[in-house]
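**Q** The following block contains a protein sequence and its predicted model.
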Amino acid sequence: MTVALMWEARAVAGRGEELLAWARAQELPSPPLRRETFRAPQDRVLVITWWDADLTADLPELPDPAGELVTRAVHRWRFESVSED
């Protein structure tokens, strides 16, 4: 089974590039099958990692950045693959 972990944070206004650099520099204790990093308006950063694991598996996740870098708590979601197109 493939599980995708999504991590999304919103930087303090004007600090989106700093949050993006911080997220890209974070190393996980074990490598995922795939990892992609995205940015969006309003200084948002999204990181998706894919794992060969069950939905409830204990998987490494990106930590929370320093509080002065973000405007709110990090959002995290887990999804399981149901099909490949």
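**A** Looks like it came in fine.
**Q** okay, CA-based contacts and neighbour counts for the rest of this
**A** OK.
**Q** Flag every buried residue along stretch 49-66.
**A** By neighbour count on 16 or more other CA atoms under 10 Å, the buried set for stretch 49-66 is 49-51, 55, 61-62, 65.
**Q** Put this next to the previous one:
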Amino acid sequence: MRLTLMWEARAAQGRGAELLEWARARVLAREPVRREVFRAPQDRVLVLTWWDAETFDAELPELPEPD
């Protein structure tokens, strides 16, 4: 089965580009099947990751909270 995780954060005003680069540079404990990073209005960043998993409650690595 394929699971998708979504991570979203909002940067301090004017720091969206910095948050975007931070999200792109994060290395997870293991690599997902697919990963996409988006920038949205109001300095928000969205990361979607796709994983192969046995169950819906599988332990999957997630992005940490940014500083």
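**A** That came through fine. Every value quoted in this text rests on a predicted model; they were computed, and no experiment measured them.
**Q** if we can go back for a sec, please produce CSV containing the buried residues of stretch 49-66 of the first structure, extended by distance to residue 29 of the first structure.
**A** Formatted as CSV, the buried residues of stretch 49-66 of the first structure follow (distance: CA to CA, whole Å):
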residue, distance to residue 29 of the first structure
49, 13
50, 14
51, 13
55, 19
61, 9
62, 10
65, 17
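**Q** nearest to residue 38 of the first structure, of the residues you listed?
**A** Among the buried residues of stretch 49-66 of the first structure, residue 49 lies closest to residue 38 of the first structure (CA to CA), at 11.7 Å.
**Q** Surely the closest one is in contact with residue 30?
**A** No - judged on CA atoms under 8 Å, residue 49 of the first structure makes no contact with residue 30 at a distance of 11.4 Å.
**Q** which residues touch the residue positioned nearest the centre of the second structure?
**A** Computing the C-alpha centroid of the second structure and ranking residues by CA atoms, centre = their mean puts residue 47 first, at 3.2 Å. Residue 47 of the second structure sits next to 6-8, 23, 35-38 when contact means CA atoms under 8 Å, 6 or more residues apart in numbering.
**Q** Run through the strands of the first structure in chain order.
**A** With DSSP state E as the criterion, the first structure has strands at 2-10, 34-40, 44-52, 75-80.
**Q** Residue 7 of the first structure and residue 16 of the first structure, how far apart?
**A** Distance, residue 7 of the first structure to residue 16 of the first structure, by CA to CA, to the nearest Å: 15 Å.
**Q** Same check on residue 2 of the first structure?
**A** Counting by CA to CA, the gap from residue 2 of the first structure to residue 16 of the first structure is 30 Å.
**Q** out of these two, which sits in the busier spot?
**A** Remark: of residue 2 of the first structure and residue 16, residue 16 carries more neighbours, 22 against 16, as counted by other CA atoms under 10 Å.
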